[in-house]
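Undergrad: let me see the structure of the following:
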Amino acid sequence: MKKSIIAGIVAIAIMFSAAAQNEPEADTPQFEVKVITSIESIVPLGLGRSRLISTDSTRDYTEFSSEQTEVDNTRNRTKRKDIRVKDFEETKLLNFFNAGGIRFQNIAANDAVISSKLTAMLAEGWELIFVTSAVESDAGESDNQGIFITRYIFKRGMVNNHAP
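TA: Just a heads-up that it's a prediction; the model follows:
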């Protein structure tokens, strides 16, 4: 009887040990983040390019980071080709301007396409946590450049440190 009690205690200890190894560390983030970017051209005459960009590719920022110190201020030598992502989804959007000026139908069409993407993300379990936008506008006759960029930042819970 004593042997079976010891065997039972050992079995329970092994089960708890295995369960603890499968539990994520308390300080390990239990979510992943995804950024979707819309770039909408504000170039006159509709000559620019507008797109909605997303990717499932991942990058570890630490592979491309360096720390500058007073003692060591060596320049970061990361090659751009190592950072570049070649696998991404590109959804065509319409430009804000055409030959007649602002094209409100294009803005409404872009809103519909972007809404569709955001709705799909929500259906996949992503939670929209932040939106930020910026503009580099056309500065007059000599410039003829400009974009309106918006970043949609999502998070989603992870199961055992892997995406669901």
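Undergrad: please count neighbours and contacts with C-alpha atoms only from this point.
TA: Will do.
Undergrad: residue boundaries of the strands in the protein?
TA: 31-41, 50-54, 89-93, 97-98, 101-102, 127-136, 147-157 (DSSP state E).
Undergrad: any chance of the ones you listed in JSON lines, with mean neighbour count and distance to residue 120 too?
TA: Formatted as JSON lines, the strands of the chain follow (neighbours: other Cα atoms under 10 Å; distance: least, Cα to Cα, whole Å):
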{"stretch": "strand 31-41", "mean neighbour count": "19", "distance to residue 120": "12"}
{"stretch": "strand 50-54", "mean neighbour count": "19", "distance to residue 120": "12"}
{"stretch": "strand 89-93", "mean neighbour count": "16", "distance to residue 120": "14"}
{"stretch": "strand 97-98", "mean neighbour count": "19", "distance to residue 120": "28"}
{"stretch": "strand 101-102", "mean neighbour count": "14", "distance to residue 120": "29"}
{"stretch": "strand 127-136", "mean neighbour count": "13", "distance to residue 120": "11"}
{"stretch": "strand 147-157", "mean neighbour count": "18", "distance to residue 120": "12"}
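Undergrad: how about this one, so we can line them up?
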Amino acid sequence: MKKSILFIALILAGLNTSFAQDKYEYQLVTVVESIVPNGLGRSRMITTNDKRNYKDFTSTRSEENNDRNKSDRGDIRVKGFDETKLLNFFNIGGIRFQNIAANDAIVTSKINTMASEGWELAFVNSGVEGYAGKGDKNGIYITRYTFRRKI
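TA: Reported below is the predicted structural model:
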């Protein structure tokens, strides 16, 4: 009888932990790589250190209240962030594969460091702006890495 009660208690304990919701905190790392010819662009990896609450800069618009959001841009801006220099995809001779490999090594180092600090890479999103009108040969390649860790 005691073994049956212990067995049932262990099963219930296992069920209780499997239904528990994990809570996470999130951190974004944004990589902006220039695809401007002749190496004239700027490429960086950015990680914010400052916190912001989106609710402080959010307004709700409706048919009755159509006032635009009047948040002060200065209050939204952050001054505390890490900026890691990266190399541009292009130099005077065209695409520079060594630069891409160097950027990969630096971004991999960041990912490995965050993993060692308990962060898990949860999502990766990327996009390219390569054309903004007639005669525009400039562009950027942006990748956002979303990390999470249990709190």
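Undergrad: list the contacts of stretch 57-65 of the second structure.
TA: Residues outside stretch 57-65 of the second structure that contact it (Cα atoms under 8 Å, 6 or more residues apart in numbering): 67-69, 71, 76.
Undergrad: how close does residue 58 of the second structure sit to residue 52 of the second structure?
TA: Counting by Cα to Cα, to the nearest Å, the separation of residue 58 of the second structure from residue 52 of the second structure is 12 Å.
Undergrad: same check, this time on residue 109 of the second structure
TA: Separation of residue 109 of the second structure from residue 52 of the second structure (Cα to Cα): 26 Å.
Undergrad: swap in residue 150 of the second structure?
TA: Taking Cα to Cα, one finds residue 150 of the second structure at 20 Å from residue 52 of the second structure.
Undergrad: just send the contacts of stretch 57-65 of the second structure back as a markdown table, with neighbour count and distance to residue 22 of the second structure too.
TA: What follows is these, written out as a markdown table (neighbours: other Cα atoms under 10 Å; distance: Cα to Cα, whole Å):
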| residue | neighbour count | distance to residue 22 of the second structure |
| --- | --- | --- |
| 67 | 11 | 38 |
| 68 | 10 | 37 |
| 69 | 11 | 34 |
| 71 | 12 | 33 |
| 76 | 13 | 30 |
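Undergrad: residue 34 of the first structure maps to what in the second structure?
TA: Matched by TM-score structural alignment, residue 34 of the first structure corresponds to residue 27 in the second structure.
Undergrad: what about that match, distance to residue 96 of the second structure?
TA: From residue 27 of the second structure across to residue 96 of the second structure, the span is 30 Å (Cα to Cα).
Undergrad: could you find the counterpart of residue 93 of the first structure in the second structure?
TA: Alignment note: residue 93 of the first structure maps to residue 86 in the second structure; criterion TM-score structural alignment.
Undergrad: so the longest helix seen in the second structure matches what in the first structure?
TA: Counting by DSSP state H, the longest helix found in the second structure is helix 97-116. On the first structure, the counterpart of helix 97-116 of the second structure by TM-score structural alignment is residues 104-123.
Undergrad: now do that stretch: distance to the chain's middle.
TA: Mean C-alpha position of stretch 104-123 of the first structure versus that of the full chain (Cα atoms, centre = their mean, to the nearest Å) differs by 17 Å.
Undergrad: ok, now stretch 67-81 of the first structure?
TA: Distance of stretch 67-81 of the first structure from the chain centroid (Cα atoms, centre = their mean) equals 25 Å.
Undergrad: what do you get for stretch 125-141 of the second structure?
TA: 20 Å.
Undergrad: now do it: distance from first to last residue.
TA: The first and last residues of stretch 125-141 of the second structure sit 11 Å apart, counting by Cα to Cα.
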